[in-house]
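Novice: sequence plus the predicted model coming up.
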Amino acid sequence: MQTYSLIINGQKVAGEAGSFDVLNPANETVVAQCPQASTAQLDEAVAAAQACYESWQYSSHEARKQLLLDIADRIEANASELAQIVVEEQGKPMFLAQAEVGGAIAWTRATADLEMPVDVLEDTDTKRVEVHRKPLGVVGSITPWNWPLMIAVWHIMPAIRSGNTVVSKPSGLTPLNTLRLVEIINEVAPAGLVNIVTGESGIGSGMTKHQGIRKIVFTGSTPTGQTIMRGAADNLKRLTLELGGNDAGIVLPDADPAAIAEGIFQTSFLNMGQTCACLKRLYVHDSIYEEMCEKLAEVAVQQTLGNGLNEGVTFGPIQNKDQFNLVSELVEDARANGARILSGGEPLDGKGYFYPPTIVADISDGTRLVDEEQFGPVLPVIRYSDIDDAVKRANASDVGLGGSVWSADITKAAEIAGRLECGTAWINGHAELLPYAPFGGCKMSGFGVEFGQEGLMEYTSAQVININK
């Protein structure tokens, strides 16, 4: 069994608080043991990041860009190993793990290319006023279990590109590839630039409250985001919070169910539905409702469930038992309330947290499966007859991450998309994230954005230089 270590100040370190098991969700066997950091080791990691920041904040943009390109090359050189780890600890099929690694490489290179220009507000014979962007200091990154490599890259790369240093804490359910990622980064990065501590006992809350950390970037649930926000108040940490979503899609009556069924399925069940920006509620006009349900069920039953390491598998397990139990509970509640199960609807027998892709019809708002974020392989399909009512129902949620409109009429779809209360609205698509387009939510889905120029600026503060000539 492979041994994993914390990385503090560029050195591999054993966890002072022992270790814990990391399970493979496909067979519930132990993949490896993960080191459990102590709070003293968290302090050491922050101190190392602070010491590195003293010089890294003054590094040139050219040096930062080159470092990210070197990191991307090192990730690419270790792509097979990283994909293998992702499958074993997270459960997704190998093709999707390979896409995650490929995305991490591409995103790192795209972040390297971002610029931090000086804005000139005035330049006259007597005065010049400039706005510079300065790094914040030590950034704490807290990442979830659904896209453990990709989201770590989303947090770490813009932080160091903008002149900050990092302490990373991955989910205890999927810590292994992030540990390996930080080890790879430290092959080419200055000691202390990126550190990693793992463990579920006090490490995350310790980071949130730590006086030496100037910003927390967190991807995860809304309740945890609220706790982080409370803990960050003592030293007024900057926050970027990408929290839960319950994304609605609206299918207009002119859409062709046969043409869009595959796209809707793939964006609803991406990563077995375990993606914040998945389509999670589908509102379909009454005139095409039955056909849409039928086409989605046809795609669902074509999936091959199994261990992601096995050839031909297109659909993996739910990552952990708690999420598996929640998905089962929500489907049973829908069934008890008269919903029609068109595919799936029952967990598979045997080892592993396997739940087949499930299409649920004859369900409406007020049912738990519609009102709560399922974060799993289930899609409720809701009938509507009036578009204004559909928009109102789509917006009747306390979260607002993404939304979509599906139609042959792009102009009409764009008008409706503009009425959705969400951070990103897609037309004839969903869940597509781009390295140059800011991504974030509104309402209880958090605040701040990631990606592109706006996302990079989240890791900086503005300083005005006012020059009297």
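Specialist: Okay, I see it.

Novice: please make it C-alpha for all contacts and neighbour counts, starting now.
Specialist: Will do.

Novice: tell me which residue is most central in the chain.
Specialist: Centroid check for the chain by Cα atoms, centre = their mean gives Ile151 as the closest residue, at 5.2 Å.

Novice: now for that residue: which residues touch it?
Specialist: Thr143, Pro144, Thr219 (Cα atoms under 8 Å, 6 or more residues apart in numbering).

Novice: what does His155 give?
Specialist: Ser141, Val217 are the contacts of His155 under Cα under 8 Å, 6+ apart.

Novice: repeat for His132
Specialist: Neighbouring residues of His132 by Cα under 8 Å, 6+ apart: Pro117, Val118, Asp119, Ala462, Gln463, Val464, Ile465.

Novice: pretty sure the third one sits against Val131.
Specialist: Which is Asp119. Yes: with contact defined as Cα atoms under 8 Å, Asp119 counts as touching Val131 (5.0 Å).

Novice: JSON lines for the contacts of Ile151, including secondary structure, distance to Ser364 and neighbour count?
Specialist: JSON lines is the format used below for the contacts of Ile151 (DSSP: H, G, I helix; E, B strand; the rest coil; distance: Cα to Cα, whole Å; neighbours: other Cα atoms under 10 Å):
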{"residue": "Thr143", "secondary structure": "coil", "distance to Ser364": "33", "neighbour count": "27"}
{"residue": "Pro144", "secondary structure": "coil", "distance to Ser364": "30", "neighbour count": "20"}
{"residue": "Thr219", "secondary structure": "strand", "distance to Ser364": "29", "neighbour count": "23"}
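
Novice: Arg368 - how many residues pack around it?
Specialist: Using other Cα atoms under 10 Å, Arg368 is surrounded by 17 other residues.

Novice: how far away is the residue lying closest to it once chain neighbours are set aside from Ile142?
Specialist: Take Arg368 and drop its neighbours on the chain: the residue closest to it by Cα to Cα, 6 or more residues apart in numbering is Leu330, 6.4 Å away. Relative to Ile142, Leu330 is positioned 28 Å away (Cα to Cα, to the nearest Å).

Novice: one more structure, for comparison:
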Amino acid sequence: METYDALLASISPVSGPTRTILDPATGAAVGEAPVHTLGYLEEVVAAAQAAQPAWAALGHEARSAALLKAADAVERSAEELARLLSREQGKPLNGPNARFEVGACVAWLRATATLALEPETIVDDGATYAELHYKPIGVVGAIGPWNWPMMIAIWQLAPALRMGNAVVVKPSGNTPLSVLALVKVLNEELPEGILAAVSCGREVGSRLTEHPAIGKIMFTGSTAAGRAIIKSSADTVKRLTLELGGNDAGIVLPDADPKAIAEDLFWGAFLNTGQTCAALKRLYVHEDIYDAVCTELTAVAAAMPMGNGLDENNVLGPLQNKQQYDVVANLVDAARRSGARILLGGNPDTDQPGYFYPTTLVADIDNDNPLVAEEQFGPALPIIRYSSVDDAIAKANALEVGLGASVWSSDLPAARAVAARIEAGTVWINKHGAVDPRIPFGGAKQSGYGLEFGVEGLKALGVPQVING
């Protein structure tokens, strides 16, 4: 285990171009990130190609053992990684934030390492015998976002490595240090060459998506960027797993208990200060309990402290970057001008440092308002009144995205019946955004395609091969 300063120094370049990474809470420098070149990308891809066959030949049991040791290494450096993540991304150490994210990396590595994937007997009727196997793809490119940089990197690289692939990770330019540090720690227990990180600009990133030696791209990010990756990967017919933008709806049925669900509604919407792809981003509440839900949710939200992530008391932090801050501020301002009612927040202190936007709840808002129709990706939740469940479902399904959704009710069969009618990859009941390494996760419509997590996620990192005879 290294100290925080030693860990940061170990990923700081000794030569070549760099970028200064700033703390979104204070504007202070966190550290220097390398700006890797096309030549560096070619080096790590070639090293991955060379190392991958031996890694694949080890077999599932040995690879799983290596991932378990890698999980131990992350656990040993957990506090240092969490502190770096908090400073670079902005999320607080406590609450479901930086320490939670690093802990989730450890848990996900261990869960992925212990998933069983056996050959499937497809036909065995005496005349025909056929088995389905999954072979490594080769080299996988993993492109991650800035909101959960470490955890999403693990979601991508853990199953890829488990299946016998080598991996080249490209972190977001906003949060490269966290991922570089994570990869450095993982490589303490992994064979040389099978895992590398490339901190680079758009030109080098584009080369990764079109590189002929990359057999698959895993990408988490915006729908627009996903479309660009589909195009750039087409000439080499790469396999793709795309987890793209979402604007998740939650529907509160009239029999729900407003006080009982208020805190879970809050964290469904404001986890990571709202900067989560599968966060609750538009809440539909039946008119019978609309005012009560607004009152209870406001009380919970008002009690949640926001501030610098290194302050142990805070559970909400800043937006990670100025661009996202402006998106949230502009959408809330437009909602206010339209006549929507601001229950809480909406009044940022522009004199303080950092990209802090206050926890904001907006009521009495039209469904076609931009704060409802566009993904805000920040701490502002619109609450829409409805009178007919059919109407709420139609509004929930009206957008072109469908990552997640939720239904809130005291009647479980009724909630499940509503959930089955919602067009989303995952529909939670009486919770929102709860992912599990055993349960497949993926989007519908323009929220992407392909599955992650669980056995289905492992299969997505392999090439199916049928042995017939």
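Specialist: Sure, I can see it. The shown structure was predicted, so the numbers you read here are calculated from the model rather than taken from an experiment.

Novice: superposed, what's their TM-score?
Specialist: Here the TM-score for the pair of chains, by TM-score structural alignment, normalised by the length of the first structure, is 0.96; 460 aligned residues with a Cα RMSD of 1.3 Å.

Novice: rewinding a little: restricted to strands, list the contacts of His132 of the first structure.
Specialist: Taking DSSP state E, the ones among the contacts of His132 of the first structure that sit in strands are Asp119, Ala462, Gln463, Val464, Ile465.

Novice: looking at these, which one is closest to Ala32 of the first structure?
Specialist: Distance ranking of those against Ala32 of the first structure, using Cα to Cα, places Ala462 first at 43.7 Å.

Novice: how about the closest one, nearest residue that isn't a chain neighbour?
Specialist: Nearest to Ala462 of the first structure is Arg133, by Cα to Cα, 6+ apart, at 4.8 Å.

Novice: surely the residue nearest to the centre of the first structure is within a helix?
Specialist: Yes: applying DSSP: H, G, I helix; E, B strand; the rest coil, one finds Ile151 of the first structure inside a helix.

Novice: Ala232 of the first structure against Lys209, yeah?
Specialist: Yes: using Cα under 8 Å, Ala232 of the first structure is in contact with Lys209, at 5.6 Å.

Novice: secondary structure element for Leu181 of the first structure?
Specialist: Assessed by DSSP states H and E, Leu181 of the first structure sits inside helix 176-185.

Novice: for the stretch 151-300 of the first structure, which segments count as helices?
Specialist: 176-185, 203-209, 222-231, 257-268, 289-301 (DSSP state H, counting those that start in this stretch).

Novice: the last one: average distance to aligned residues in the second structure?
Specialist: The one in question is helix 289-301 of the first structure. With mean Cα distance after the TM-score superposition for the first structure, helix 289-301 of the first structure departs from the second structure by a mean of 1.2 Å once superposed.

Novice: what packs against the very next helix or strand once past that helix?
Specialist: Per DSSP H and E, the first helix or strand lying C-terminal to helix 289-301 of the first structure is helix 321-336. Counting contacts by 3 or more Cα pairs under 8 Å, 6 or more residues apart in numbering; DSSP states H and E, helix 321-336 of the first structure packs against helix 368-371.

Novice: which part of the second structure matches the helix or strand just after the helix it packs on?
Specialist: Next helix or strand after helix 368-371 of the first structure toward the C-terminus (DSSP H and E): strand 378-384. Strand 378-384 of the first structure lines up with residues 380-386 of the second structure when matched by TM-score structural alignment.

Novice: list the contacts of the matching stretch.
Specialist: Against stretch 380-386 of the second structure from outside (Cα under 8 Å, 6+ apart): 269, 274, 281-287, 290, 294, 328, 332, 359-367, 371-372, 392.

Novice: what about the strand or helix carrying Asp389 of the first structure, how far off from the second structure?
Specialist: Element membership of Asp389 of the first structure [criterion: DSSP H and E] is helix 387-395. Between helix 387-395 of the first structure and the aligned residues of the second structure, the post-superposition mean distance stands at 0.4 Å (mean Cα distance after the TM-score superposition for the first structure).

Novice: and the angle from that helix to strand 378-384?
Specialist: Helix 387-395 of the first structure runs at 150 degrees relative to strand 378-384, counting by axes from the mean of the first three to the mean of the last three Cα atoms, to 10 degrees.

Novice: which bit of the second structure covers the very next helix or strand once past helix 387-395 of the first structure?
Specialist: Counting by DSSP H and E, the next helix or strand C-terminal to helix 387-395 of the first structure is strand 399-400. Matched against the second structure by TM-score structural alignment, strand 399-400 of the first structure falls on residues 401-402.

Novice: now swap in stretch 300-307 of the first structure and tell me
Specialist: Going by TM-score structural alignment, stretch 300-307 of the first structure sits over residues 301-308 in the second structure.

Novice: could I get the buried residue list for the matching stretch?
Specialist: Ala301, Met306, Gly307, Asn308 (16 or more other Cα atoms under 10 Å).

Novice: swap in stretch 106-119 of the second structure?
Specialist: Applying a neighbour-count criterion of 16+ other Cα under 10 Å, one finds Val106, Ala107, Trp108, Leu109, Arg110, Ala111, Thr112, Ala113, Thr114, Leu115 buried in stretch 106-119 of the second structure.

Novice: could the residues you listed go into a markdown table alongside secondary structure?
Specialist: Compiled in a markdown table, those are given as follows (three-state DSSP):
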| residue | secondary structure |
| --- | --- |
| Val106 | helix |
| Ala107 | helix |
| Trp108 | helix |
| Leu109 | helix |
| Arg110 | helix |
| Ala111 | helix |
| Thr112 | helix |
| Ala113 | helix |
| Thr114 | coil |
| Leu115 | coil |
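
Novice: can I get those in a markdown table including distance to Glu32 of the second structure?
Specialist: What follows is those, written out as a markdown table (distance: Cα to Cα, whole Å):
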| residue | distance to Glu32 of the second structure |
| --- | --- |
| Val106 | 26 |
| Ala107 | 29 |
| Trp108 | 29 |
| Leu109 | 28 |
| Arg110 | 31 |
| Ala111 | 33 |
| Thr112 | 32 |
| Ala113 | 33 |
| Thr114 | 36 |
| Leu115 | 37 |
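
Novice: re earlier: got the contact list for the match of stretch 300-307 of the first structure?
Specialist: Outside stretch 301-308 of the second structure, the residues that reach it (Cα under 8 Å, 6+ apart) are 25-26, 90, 92, 266, 313-318, 344, 356, 358-359.

Novice: ok, now stretch 198-208 of the first structure?
Specialist: With Cα under 8 Å, 6+ apart as the criterion, stretch 198-208 of the first structure contacts 6, 34-39, 42, 140, 142, 169-172, 175, 197, 213, 216, 228-229, 231-232.

Novice: and those residues, which of them are in strands?
Specialist: Leu6, Cys34, Pro35, Gly140, Ile142, Lys169, Ile216.
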